[in-house]
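Colleague: Got a sequence here, can you build the structure:
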Amino acid sequence: MVPLRKAKAPAPADTPSARTPRQPRGEARVESILAAAAQLIAESGTAAVSMHAVARSAQTSIGSMYHFFPDRESLLDALAERHLQSIRAINQTIADITPATWQALSAHAAIDRLVTPFIAHLRRHPDFLALMHGRMSTQEDADFIRGIRRMLAARLPRVPARRLDGYAAVMHALAAGGMHVGYERAPGRQDLYLQEIPRAIAAYLAHVEQGG
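Modeller: Here you go, the predicted model:
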């Protein structure tokens, strides 16, 4: 449920990437660098991220920065990959929910199981929207839509597949579209959007289940 633009193109094979630390001290340094980058993004957007700015914020040398991250883009990519790993884990958790569980939940409870993990991630990581806007992989987005589709199939077993696909597309649009508007046009009211978007999706699901 992330505001999406065209996904970032894969990097060429010769594009430099982050170096994996081999010692605990190096791991701690990388954690500090990534945390500093995330904080800068949360406060001022990705434009605020430069190698020197992150080094100052992380209280590390510019040499250490370049030791682990060849350039600014590799730093942003490393931070984005962490978010993607979390999104993949959330999608897998949703995929593991059984049809019987989906059927036993109310519409609001079902949407809570579907959407709340993403909301929680966004709240824990205020850098997420600014960093991932335009970087989200189409695979993670497709997995989220499949999760919606499985939930609908379990709850509406008599509804034709094509109609379920349409319902899933609308629910995804409510989530991703709502966050897109919130990020682009009302950045100071993102908490309101995070609170109200699940309610809107739950109301839509309840309407559909009542034969609307």
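
Colleague: Going by C-alpha atoms from here, please, whenever you check contacts or count neighbours.
Modeller: Will do.

Colleague: for the protein, what spans make up the helices?
Modeller: Ranges of helices within the chain are 24-44, 51-58, 62-68, 72-95, 99-104, 107-124, 128-132, 138-155, 161-185, 190-209, based on DSSP state H.

Colleague: Could you list the buried residues of the longest one?
Modeller: Residues of helix 161-185 classed as buried by neighbour count (16 or more other C-alpha atoms under 10 Å): 164-165, 167-169, 171-180, 182-183.

Colleague: Buried by neighbour count: which residues of stretch 147-156 qualify?
Modeller: 147, 148, 149, 150, 151, 152, 153, 154, 155.

Colleague: what sits against residue 154?
Modeller: By C-alpha atoms under 8 Å, 6 or more residues apart in numbering, the contact list for residue 154 reads 99, 100, 102, 103.

Colleague: Out of those, which end up buried?
Modeller: Buried among those by 16+ other C-alpha under 10 Å: 102, 103.

Colleague: Return the member of the buried residues of stretch 147-156 nearest to residue 195.
Modeller: residue 148 (19.0 Å; C-alpha to C-alpha).

Colleague: Please verify my assumption that the closest one contacts residue 114.
Modeller: Yes - using C-alpha atoms under 8 Å, residue 148 is in contact with residue 114, at 7.4 Å.

Colleague: Please give the structure of this sequence too, so both can be compared:
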Amino acid sequence: MSSTPATSRLSKQPDERRDEIVAATRQLFAERGVAKVSVTEIAKRVGVTRGLIYHYFPDRDALIDLIFEDHIDEFVEAVSRWDAEREAGNVEKALLDCVAMFRHHLHAKDMFREDLGHPENAGLYNRFVDRAVRAVVDRLRVTTVEAYARAHHIEIDHVGEVFYVLVYGLIGLVRSSPDTDDQVLVAIVRQTLHLDLGN
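Modeller: Reported below is the predicted structural model:
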């Protein structure tokens, strides 16, 4: 009867097995933090060998990247909702709502985000923020920036790069000085982008 578990493991579809590995990784990261979870522990949670984990993922970083994508997708989706719900022409309100959205996501509490904030995970944190900012800026360019450009002249050059620096800077400022007033953040965005608040 000992062959039954092995047979059931081998009979799983590749996508199903891969999803199990990703789910177990998410659970372990949430329970223990990124730095403390090894591929051996992931394999044990799923009930497979380390070799099978490496069959699906070249290394532990590839699994971490998938977890990054979950959080980044959530952030980008929030940007899309903000863009869809904003009142056309009311730039001031849109900026305040955007600042509130950023604050919400930056201060959301879960083990993964808290773990990334520890000094020993600085490299992972920087990798995560870089990817998140790029994804957010990509979304802003095809939604908010294009909509703004239809009604106003964009007064900045190198739009993507300016947005990248702005979003990255806002994240750093809100994380390091969480008490910074929303009106200050709005003023920084307005001044950096030379926004026309007239119409």
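
Colleague: After superposition, what is the TM-score?
Modeller: After superposition, the two chains reach a TM-score (TM-score structural alignment, normalised by the length of the second structure) of 0.55; 166 aligned residues with a C-alpha RMSD of 4.3 Å.

Colleague: what's the burial count for residue 127 of the first structure?
Modeller: 24 (other C-alpha atoms under 10 Å).

Colleague: was I right about it contacting residue 39?
Modeller: Yes - using C-alpha under 8 Å, residue 127 of the first structure is in contact with residue 39, at 6.8 Å.

Colleague: Aligned to residue 33 of the first structure, what sits in the second structure?
Modeller: When the second structure is aligned by TM-score structural alignment, residue 33 of the first structure is paired with residue 25.

Colleague: mind listing what residue 187 of the second structure touches?
Modeller: Contact analysis of residue 187 of the second structure by C-alpha under 8 Å, 6+ apart lists nothing.

Colleague: could you redo the last one with a cut-off of 10 Å?
Modeller: Shown in contact with residue 187 of the second structure (C-alpha atoms under 10 Å, 6 or more residues apart in numbering): 92, 95, 96, 193, 195.

Colleague: Pull the most distant pair out of those residues.
Modeller: For the contacts of residue 187 of the second structure, the farthest-apart pair by C-alpha to C-alpha is 96 and 193; their separation is 14.9 Å.

Colleague: Looking at the helices of the first structure, which one is packed in the most?
Modeller: Comparing the helices of the first structure by mean neighbour count (mean count of other C-alpha atoms under 10 Å), helix 128-132 comes out on top with a mean of 22.

Colleague: tell me what that one is packed against?
Modeller: Packing partners of helix 128-132 of the first structure (3 or more C-alpha pairs under 10 Å, 6 or more residues apart in numbering; DSSP states H and E): helix 24-44, helix 72-95, helix 107-124, helix 161-185.

Colleague: Could you export those as JSON lines, including distance to residue 132 of the first structure?
Modeller: Shown next, in JSON lines, are these (distance: least, C-alpha to C-alpha, whole Å):
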{"stretch": "helix 24-44", "distance to residue 132 of the first structure": "11"}
{"stretch": "helix 72-95", "distance to residue 132 of the first structure": "7"}
{"stretch": "helix 107-124", "distance to residue 132 of the first structure": "11"}
{"stretch": "helix 161-185", "distance to residue 132 of the first structure": "11"}
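
Colleague: follow-up on the earlier one: tabulate the buried residues of stretch 147-156 of the first structure in JSON lines, adding columns for distance to residue 64 of the first structure.
Modeller: Listed next are those as JSON lines, based on distance: C-alpha to C-alpha, whole Å:
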{"residue": "147", "distance to residue 64 of the first structure": "41"}
{"residue": "148", "distance to residue 64 of the first structure": "43"}
{"residue": "149", "distance to residue 64 of the first structure": "46"}
{"residue": "150", "distance to residue 64 of the first structure": "46"}
{"residue": "151", "distance to residue 64 of the first structure": "47"}
{"residue": "152", "distance to residue 64 of the first structure": "49"}
{"residue": "153", "distance to residue 64 of the first structure": "51"}
{"residue": "154", "distance to residue 64 of the first structure": "52"}
{"residue": "155", "distance to residue 64 of the first structure": "53"}
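
Colleague: out of the residues you listed, who's nearest residue 205 of the first structure?
Modeller: For those, the residue nearest residue 205 of the first structure by C-alpha to C-alpha is residue 152; the value is 8.7 Å.

Colleague: ok, residue 209 of the first structure - contacts?
Modeller: With C-alpha under 10 Å, 6+ apart, residue 209 of the first structure has these contacts: 107, 152, 155, 156, 159, 203.

Colleague: repeat for residue 68 of the second structure
Modeller: Contact partners of residue 68 of the second structure, counting by C-alpha under 10 Å, 6+ apart, are 62, 112, 113, 124, 125, 127, 128, 129, 131, 132.

Colleague: again, only this time at 7 Å
Modeller: Residues near residue 68 of the second structure by C-alpha atoms under 7 Å, 6 or more residues apart in numbering: residue 128.

Colleague: What residue in the first structure is paired with it?
Modeller: Aligned by TM-score structural alignment, residue 68 of the second structure pairs with residue 80 of the first structure.

Colleague: measure that match to residue 135 of the first structure for me?
Modeller: The gap separating residue 80 of the first structure from residue 135 of the first structure is 8 Å, by C-alpha to C-alpha, to the nearest Å.

Colleague: and if you look at residue 152 of the first structure?
Modeller: Using C-alpha to C-alpha, residue 152 of the first structure is found at 28 Å from residue 135 of the first structure.

Colleague: I appreciate the help and will end here.
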